[in-house]
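[1] Please work out how this folds:
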Amino acid sequence: MQGFPFFPDQASTFAGQIDLLYFVLVGLSLIFAGV
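    Purely as a prediction, here's the structure:
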């Protein structure tokens, strides 16, 4: 896995905002799940 990018290249200009939304929703889900 050496050199494997954790985040792929962004395909569009608003991809970063979509990624942020995704991580916020995952984080909230983990909080409410009690993890």
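
[2] contacts and neighbour counts: CA atoms only from here.
    Noted.

[3] Measure how far the helix or strand containing residue 27 is from the centre of its chain, please.
    Residue 27 belongs to helix 15-33 when assigned by DSSP states H and E. Put simply, helix 15-33 sits 7 Å off its chain's centre (Cα atoms, centre = their mean, to the nearest Å).

[4] Show me what that helix packs onto, helices and strands only.
    Helices and strands touching helix 15-33, by 3 or more Cα pairs under 8 Å, 6 or more residues apart in numbering; DSSP states H and E: there are none.

[5] compare with the first, here's sequence two:
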Amino acid sequence: MVQPYDEHQNSYAVYSCVYVERKFYFNKHLSG
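    Sure thing, here's the model as predicted:
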């Protein structure tokens, strides 16, 4: 049985990870 709340939390965690990775990549790219 999959709970919507857990599924939502997992999606949010993945989204956050991608966002942070992207942010770090852009900062690194802009800095040089």
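
[6] quick one: the helix holding residue 27 of the first structure aligns where in the second structure?
    Using TM-score structural alignment, helix 15-33 of the first structure lines up with residues 7-25 of the second structure.

[7] Any buried residues in that stretch, and which?
    Within stretch 7-25 of the second structure, no residue counts as buried by 16 or more other Cα atoms under 10 Å.

[8] in the superposition, what's the average offset of it relative to the first structure?
    Its aligned residues in the first structure lie a mean 0.3 Å from stretch 7-25 of the second structure after superposition (mean Cα distance after the TM-score superposition for the first structure).

[9] check contacts around residue 26 of the first structure.
    If you count contacts by Cα atoms under 8 Å, 6 or more residues apart in numbering, residue 26 of the first structure has none.

[10] Next, find the distance separating it from residue 18 of the first structure.
    Applying Cα to Cα, to the nearest Å, the value for residue 26 of the first structure to residue 18 of the first structure is 12 Å.

[11] Let's verify residue 11 of the first structure: helix, strand, or coil?
    coil (DSSP: H, G, I helix; E, B strand; the rest coil).
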